[in-house]
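Q: Provide a 3D model corresponding to the input given below.
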Amino acid sequence: MDRKQSSETSCSAPISDIPFPYVNHAYNLLDVQPVVSQQEEVQSEDVDELGWRCGRRIVELRVLADGLKACQLCCHPLHLIDCVGEKKFGLAHILMVKYCQVISEVKADTCITFTKPYSTEAMYIKRYSDSLCVFIKWEVFPNPNAWNRTFSCNRNSYELSVCFSDTKRSDSGSFYLIVGNIQENSTTLDVELMSCPLMVSRSTNGREDSGSYVCIAENIYSSGNKGTANATIEIDVQYPPSIQAFDTQRPVEGTTLVIPCNVTDGNPAVTSIHWTRVGYSSNHYGANYTLSTVQRSHSGTYICHARNTYYDNSRGEANQSVTVNVECK
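A: The predicted structure is shown next:
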């Protein structure tokens, strides 16, 4: 092979156009061992992000298949098309495949965590009698049918955990770590609801207190993230109507007198307006009190009554009196 020609070949060229020598890669002549036995984080400066797409590789298919079987953090299958770079160890190469990121996208607000015991036996995290997570060596097997909510199973060198978000009161329960057939540890999750009493700073509520109030509860998770919940309540302060004060009325005998009752609605709005005359039992309904032909006997005190009905069927009422002094001819 012409080394100069090979080094200048573009990795975007068709495979048939890339010169390469025929080599019999007989694996029965080699003792091939897996390059890596566990997941590791690789600094970006160690990774060739583009070169892995160029050239050819001698591949042990079993090693490649085992490596792509599942992400060790989230147990989701890996795909070669998601490769983001290549790390080289002499003649050996490691393809860096981006894992599914399911765990990093789930903002878990609760994690049930157990210290990982030193054992080669299978380990289980159970909620009551249901196995949520199974840990076999470095493999993690969640059982999504064991609990009617979304959760993730996680492990590292020191801890095993099951995590979930949007914690509810129904998530309360007992969790167990089982090693083999032996209960190694247990813990209880007790989810308490936070109360949010609404208090108005005045001893007596005024109409200006009507409006929307939002109760906000916050807590800080062990991860440092903040959890929030809120509830809105509408306050509608009810109050009676009001009546504008009257001036003394001095009609001339024989004329017509109309006395308007100027009412400002309360909450709810006014349901009735009527008039009474002090010393008399009769009522006059309507906003205006009219005397068609004023007589001196009409002198006296008149009262305008305005009422509204509250939501509990009680009443709000306003009264305003006016004095009528008839002037004689």
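
Q: going forward, measure contacts between C-alpha atoms and count neighbours the same way
A: OK.

Q: Contact partners for the closest residue to residue 256 other than its chain neighbours?
A: Leaving aside its sequence neighbours, residue 256 sits nearest to residue 292 (Cα to Cα, 6 or more residues apart in numbering; 4.6 Å). Residues in contact with residue 292 (Cα atoms under 8 Å, 6 or more residues apart in numbering) are 255, 256, 257.

Q: quick one: residue 292 from residue 187, how far?
A: From residue 292 across to residue 187, the span is 88 Å (Cα to Cα, to the nearest Å).

Q: can you check residue 169 too?
A: From residue 169 to residue 187 the distance is 16 Å (Cα to Cα).

Q: Give me the more crowded residue out of these two.
A: residue 187 (14 against 11; other Cα atoms under 10 Å).

Q: Can you pull out the residues in contact with the helix or strand containing residue 259?
A: Using DSSP states H and E, residue 259 maps to strand 257-260. Outside strand 257-260, the residues within contact range by Cα under 8 Å, 6+ apart are 251, 287, 288, 289, 290, 291, 292, 293, 294.

Q: In terms of distance to residue 124, which of those residues ranks first?
A: Minimum distance to residue 124 across these is 80.1 Å, recorded for residue 287 (Cα to Cα).

Q: Tell me how many other residues crowd the residue nearest to the closest one when sequence neighbours are not counted.
A: Take residue 287 and drop its neighbours on the chain: the residue closest to it by Cα to Cα, 6+ apart is residue 261, 5.2 Å away. Counted with other Cα under 10 Å, the neighbours of residue 261 add up to 24.

Q: Just want to check the distance between residue 261 and residue 163.
A: 69 Å.

Q: can you check residue 63 too?
A: For residue 63, the distance to residue 163 (Cα to Cα) stands at 31 Å.

Q: Second chain to compare with the first, below:
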Amino acid sequence: MATHVYIVLAITIMYFPTILRCQNTVTSEVGANTCISLPKSNNTGTFYIKRSSESLCVFLNGETFPKPSAWSRPFSCKESISTLSVCFSNTMATDADMFSSVVNDKMEYNVTLTVQYPPTVSLQGTQRTIEGETFSFTCLYNPGYPALTTVYWKKENSSNKYTGQTLRLPDVRRTYSGEYVCVAENTYSSGNKGSTNSTMILDVQYPPVVSPIDDVKPEVHTSVNVPCIVTPGNPNTTYVYWTKSGYSGVRGTGKTLVLSYISKTDSGTYSCIAENNYYSGGKGNDSQSFTIDVLYGPTLGSSKTLTVNEGQRATLSVSITSNPPSLVSWHRGDNLLMSQESVNGTASYTIARAQCNDTGTYLVTASNGIQSYRSTTVYLYVNCSPRLTTAGTSVTFYVGNNRYLQEIILIQSYPRPNFTLVLPNGAPNRNIITNIYTISSNQFRLTLTRSSLKPEDYGRYILDISNNYGSRTVSVSIIPQSKPYPPVQVLVHCGHGEGSVTWQSSYFGYEQQYSIVQFSTDNANFVNGTHVTTENIKQKIYQTRVYNFQDGTHYFLRVLTINTHGFSTSSVKNCSIGAQKDELSNSSTVVVGSVLGTLLLFAFGAVVFFSFKYFTSAKKVEERTMLYCNLRKTIKSTDNHLYEQYTSEIQEGVSDKGTLDAKSKTKKSEKDTKCKKSEDNDTRYTASPVPLKALKPPQKVKKEKLYENTEELALRVFGSVTTTKEDGKDKPQVLPKPKKSGP
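A: Below you'll find the model as predicted:
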């Protein structure tokens, strides 16, 4: 059996280390963000990223140290597990170079950066050409990287695009002037385009333009200025001169042809010529022709003045010469009075019977197709007596709530009138301020002014106006259209459960007004406490009563007066209602002394007590009878606006419906019989012509019979009213016309 022996040998091969190098290329483009990444080896030590021979980044023990001074642009360094990177933005063509990684001063990897960039276009500048010629211009450029380049032209603010390196424009127009852009483009490997452009300014030169000139037909012996309107060309420096057909030489220079003291020989054909000079030495020019035709227009005589009396015949005339004959028109203001054709001599206008309002200025115009609207004026004055411009013999003025009179009366007269304003009885006016002002030769404005009118200022006045040719009497009425004046002389008296109010009406004529008494316990919130009183008699005294007053209360009362233009209130009066005290019989404590003494004392007291009650009751009955009689007399003596009060006795027999029961009627009849005799003998108390409306007793009056506030009053009297809040109070404002109904 064979035996195998194995010998194991370990062989160690010694060799020098080899640096593995990796070359690569990175392509970027101008303006892009670029990062160059290099593999990180497993070697230990200090790592570097270099551009050419300059170290940009140092990586040591996990920390990164960029060297900003190594490159003249901003950059950043980054380290990851497997790569080392240097990054920068807005890449430029000059950034192209080789980047490498170095470990312990030994290069391991390198990358070459290639930057793609657009072509460049040479500066184009300004190019000139002349209108009507053909323009051609070539764009010069240097290729970029990649070198393949596309070139085209485009005009600013236009959609036109011209392909090719050469711009060609045949038959150039002045509108072709402007900026043209040459664009050169290449395409990067990323698909993006690199583009560069340059602007060329095209200056198209052209002649000035002369606007058409109208033919001129001037009058003989006048001056003529004919303007030549020229639109400058390019260049805009323009030379303007004038020529005449059949005449050698220049008749004038400048934009206006001036012919002084023109004559018939100046007629003919003229031309205005405008020129400018091109950059090439040539000239641009334009011209317009027109004719001057010298003719004779109308000539009118000087102004004339005519004065006649009212009713006389007035003939106005003016001399007119013209060739050919003229069309003549007579005007007064904007009104055409008459037209006359083919007038060459005298034109006239006749008024058969002149009136006061014919005074004024008359305008005469003449036209003959050569010269239009030559004019002169003729003045006519008609002597006349004063009168109102509006006709009639009366005027009426209405004065509102401000009680301020400022009115105007228009008067027609020639010459200027005198005037006086008096009262109907001939007494002079001392309140109304009057002045007269001149509007025109026969028109005058008389003003009447007065502030804070008083009642006595209203009424009818007599205005006398006169001049040398007559006089006129005018009735002037000043009528109020304003809220009433406040009531005056207000007197208030308060008794148990009621108050009596007396006042003098502020009514002074014209529009009927209505009053009502209001009361308040705080002098702030007033309510209406009576029915409405109609006032239509001047300065009449009225009286009414307010019921349902509470004992022990202080009241404030006022009178409110209303018409269709507003309301006013009187001054506030106040009164107090005293408290009623019940007399209670206190039982006397009797000390029993003896039975007989007590009985005698009680009997004596009973006799005295019943005697006192008998006489007291009889006296009260007599007093009540007298009060009742006086009340009937007072009611009969007052007007129909007073309201009958109810005594406690009358109230006792009033049913829920407001009528007296049989017992009360009997008592009332007995009292009436007792009073009748004294009333028949007393002539001061006569029956009121308008019977008073019977009232229900105060405690039975339904709430709606009294007015809670001024709005309800106005609604009842006028139909509707609007109010506003003022100082916490409701105030009526606009009151419509009252209904035709009594209080």
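
Q: TM-score for these two?
A: For this chain pair, the superposition-based TM-score is 0.51 by TM-score structural alignment, normalised by the length of structure 1; 208 aligned residues with a Cα RMSD of 4.4 Å.

Q: sorry, back to before: any figure for the gap between the residue nearest to residue 256 of structure 1 and residue 321 of structure 1?
A: To residue 321 of structure 1, residue 292 of structure 1 is 20 Å away according to Cα to Cα.

Q: Then residue 275 of structure 1?
A: Distance, residue 275 of structure 1 to residue 321 of structure 1, by Cα to Cα: 9 Å.

Q: Tell me how many other residues crowd the closest residue to residue 60 of structure 2 other than its chain neighbours.
A: Spatial nearest neighbour of residue 60 of structure 2, excluding adjacent residues (Cα to Cα, 6+ apart): residue 46 at 5.2 Å. Residue 46 of structure 2: 14 surrounding residues under other Cα under 10 Å.

Q: how long is stretch 546-556 of structure 2 end to end?
A: Length of stretch 546-556 of structure 2, first residue to last, Cα to Cα: 12 Å.

Q: what's that stretch aligned against in structure 1?
A: Per TM-score structural alignment, stretch 546-556 of structure 2 has no counterpart in structure 1.

Q: re the thing from before, which part of structure 2 matches the strand holding residue 259 of structure 1?
A: Here strand 257-260 of structure 1 aligns to structure 2 at residues 224-227, judged by TM-score structural alignment.

Q: ok, the residue nearest to residue 162 of structure 1 when sequence neighbours are not counted - contacts?
A: In this structure, residue 162 of structure 1 finds its nearest non-sequential neighbour in residue 153, 4.6 Å apart by Cα to Cα, 6+ apart. Shown in contact with residue 153 of structure 1 (Cα under 8 Å, 6+ apart): 74, 132, 133, 140, 141, 142, 160, 161, 162, 163.

Q: swap in residue 443 of structure 2?
A: Contacts of residue 443 of structure 2 were listed using Cα under 8 Å, 6+ apart, and they are 410, 411, 412, 413.

Q: any idea what it aligns with in structure 1?
A: Using TM-score structural alignment, residue 443 of structure 2 lacks an equivalent in structure 1.

Q: coming back round to it: give me the aligned partner of the residue nearest to residue 256 of structure 1 over in structure 2.
A: Using TM-score structural alignment as the criterion, residue 292 of structure 1 maps onto residue 260 of structure 2.

Q: Any figure for the gap between that match and residue 561 of structure 2?
A: 84 Å.

Q: again, but for residue 283 of structure 2
A: Look at residue 283 of structure 2 and residue 561 of structure 2: by Cα to Cα, they are 96 Å apart.

Q: who's more crowded, the two?
A: The neighbour comparison of residue 283 of structure 2 against residue 561 (other Cα under 10 Å) goes to residue 561, with 27 against 12.

Q: quick one on the thing from earlier: top of the contacts of strand 257-260 of structure 1 by number of neighbours, please.
A: With neighbours taken as other Cα under 10 Å, the top of the contacts of strand 257-260 of structure 1 is residue 251, carrying 21 neighbours.

Q: Which parts of structure 1 are helices?
A: 3-7, 61-68, 102-105 (DSSP state H).

Q: I'd say residue 520 of structure 2 and residue 527 touch.
A: Yes. Assessed by Cα atoms under 8 Å, residue 520 of structure 2 is found in contact with residue 527 at 6.5 Å.

Q: dump the residue contacts of residue 80 of structure 1.
A: Residues counted as contacts of residue 80 of structure 1 (Cα under 8 Å, 6+ apart) are 68, 97.

Q: Give me the neighbour count for residue 210 of structure 2.
A: Close neighbours of residue 210 of structure 2, defined as other Cα under 10 Å, add up to 21.

Q: Mind giving me the packing neighbours of whatever helix or strand residue 153 of structure 2 lives in?
A: Using DSSP H and E, residue 153 of structure 2 sits in strand 150-155. Using 3 or more Cα pairs under 8 Å, 6 or more residues apart in numbering; DSSP states H and E, the elements in contact with strand 150-155 of structure 2 are strand 161-163, strand 178-187.

Q: now the angle from it to strand 178-187?
A: Here strand 150-155 of structure 2 runs at an angle of 160 degrees relative to strand 178-187 (axes from the mean of the first three to the mean of the last three Cα atoms, to 10 degrees).

Q: how about residue 288 of structure 1, what does it touch?
A: Taking Cα under 8 Å, 6+ apart, we find residue 288 of structure 1 in contact with 258, 259, 260, 261.

Q: Apply 10 Å and report the result again.
A: By Cα atoms under 10 Å, 6 or more residues apart in numbering, the residues touching residue 288 of structure 1 are 257, 258, 259, 260, 261, 262, 273, 274, 275, 304.
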